[in-house]
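> all I have is the shape, not the residue letters:
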């Protein structure tokens, strides 16, 4: 079993913001799997599906970004899923818009949602699919940038990124993280 969680902030106020790319990707993945991510439990909206023979729990934590680890830990404990079977999809300001970067472990890299997950799981050994949202302008506050929406001209690039992130998650489950890294980390 796998947990695939997209990070974001709840409420309509944050829909379609840079920080909510994880929610967008999980919605696309749910569509591909014929799943519904509507059941409220573990401080998240959850749904179940199958990728090949593997059962997957799809999740959109409702704890707000900086407390995502509370929800992820509750799910991991309830379903008895080890960190190496957890895949987190989140935004990354260090990558160009739409670019993906897949890793099986590593630091939070300044991302408060990942930092909280690391703290709650007690390890950095979980997979993450980072979705590029572009570098923030120097004169702009980081919070304002990640809580802002994409300009219209970037929407197509981001729609493709959500598709790619969903496909990357599927590949990670079916073929392994290394195959997904080899394919998606090189894709521009």
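It's in. Source: prediction; values computed, not measured.

> switch to C-alpha atoms for all contacts and neighbour counts from now on
OK.

> what's next to the helix or strand encompassing residue 115, contact-wise?
Under the criterion of DSSP states H and E, residue 115 resides in helix 112-121. When contacts are defined by Cα atoms under 8 Å, 6 or more residues apart in numbering, helix 112-121 is touched by residues 7, 65-70, 72-73, 83, 107-108, 124.

> buried ones in it, by neighbour count?
113, 114, 115, 116, 117, 118, 120, 121 (16 or more other Cα atoms under 10 Å).

> helix/strand/coil for the residue nearest to residue 185 when sequence neighbours are not counted?
The shortest distance from residue 185 to any non-neighbouring residue, by Cα to Cα, 6 or more residues apart in numbering, is to residue 101 (5.2 Å). For residue 101, the assignment made with DSSP: H, G, I helix; E, B strand; the rest coil gives strand.

> put this next to the first one:
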């Protein structure tokens, strides 16, 4: 089974913030594939289904970003899945707005969700789908920027970005990371 984990913060006040792009992508994938993400399992909301005949588990940790690793560790152990069957969908400040990057392994880039996952798994050898936010404007801290709502200009791009991520995840499920990298790492708005 493949585990697709979207990172975000639970709660209505965070729902439309930049830091919740991982949740937004999972919600879009779930709608498209008719998978309900509402089963509470350990510290996450989960939904099981099939994508192109491949069994998947969609996961939205409910622990807040800096403890996301708890849910990932619990579910990997419970289902006895390998780290190769895991992908984390998250926002990234070092990528330009709207760019997508599939990647295996690496550092956290300062992302607290990735730090938590790496610490709990004792490994950084998991796949990621990074969704570019770009750097914060002058005078903004990184924290304030990721916890802020999207601008009206960003909202216009959001559906295209999320759909690109959804299509990329389907390729990852069916054909693997290398194929997803080849097809989607050039995805961007420019």
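Structure received. Quantities reported herein were computed from a predicted structural model and do not represent experimental measurements.

> send over the TM-score of the superposed chains.
TM-score for the superposed chains, counting by TM-score structural alignment, normalised by the length of the first structure: 0.97, backed by 188 aligned residues with a Cα RMSD of 0.9 Å.

> give me the mean distance between the helix holding residue 115 of the first structure and the second structure.
Comparison of helix 112-121 of the first structure with the second structure after fitting gives an average deviation of 0.6 Å (mean Cα distance after the TM-score superposition for the first structure).

> residue range for that helix in the second structure?
Aligned using TM-score structural alignment, helix 112-121 of the first structure spans residues 112-121 in the second structure.

> on that earlier part again, list the contacts for the residue nearest to residue 185 of the first structure?
129, 130, 131, 132, 181, 184, 185.

> of all the residues you listed, which two lie farthest apart?
Using Cα to Cα, the pair of the contacts of residue 101 of the first structure lying farthest apart is 132 and 181, separated by 14.9 Å.

> leaving out the residues flanking it, which one is nearest to residue 68 of the first structure?
residue 113 is the one closest to residue 68 of the first structure (Cα to Cα, 6+ apart), at 5.6 Å.

> so which of the contacts of residue 101 of the first structure are in helices?
181, 184 (DSSP state H).

> can I get the contacts of residue 101 of the first structure in JSON lines with distance to residue 55 of the first structure and neighbour count?
Below are the contacts of residue 101 of the first structure laid out as JSON lines (distance: Cα to Cα, whole Å; neighbours: other Cα atoms under 10 Å):
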{"residue": "129", "distance to residue 55 of the first structure": "19", "neighbour count": "28"}
{"residue": "130", "distance to residue 55 of the first structure": "23", "neighbour count": "23"}
{"residue": "131", "distance to residue 55 of the first structure": "24", "neighbour count": "30"}
{"residue": "132", "distance to residue 55 of the first structure": "28", "neighbour count": "22"}
{"residue": "181", "distance to residue 55 of the first structure": "22", "neighbour count": "20"}
{"residue": "184", "distance to residue 55 of the first structure": "23", "neighbour count": "20"}
{"residue": "185", "distance to residue 55 of the first structure": "25", "neighbour count": "16"}
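
> perfect, I'm done here.
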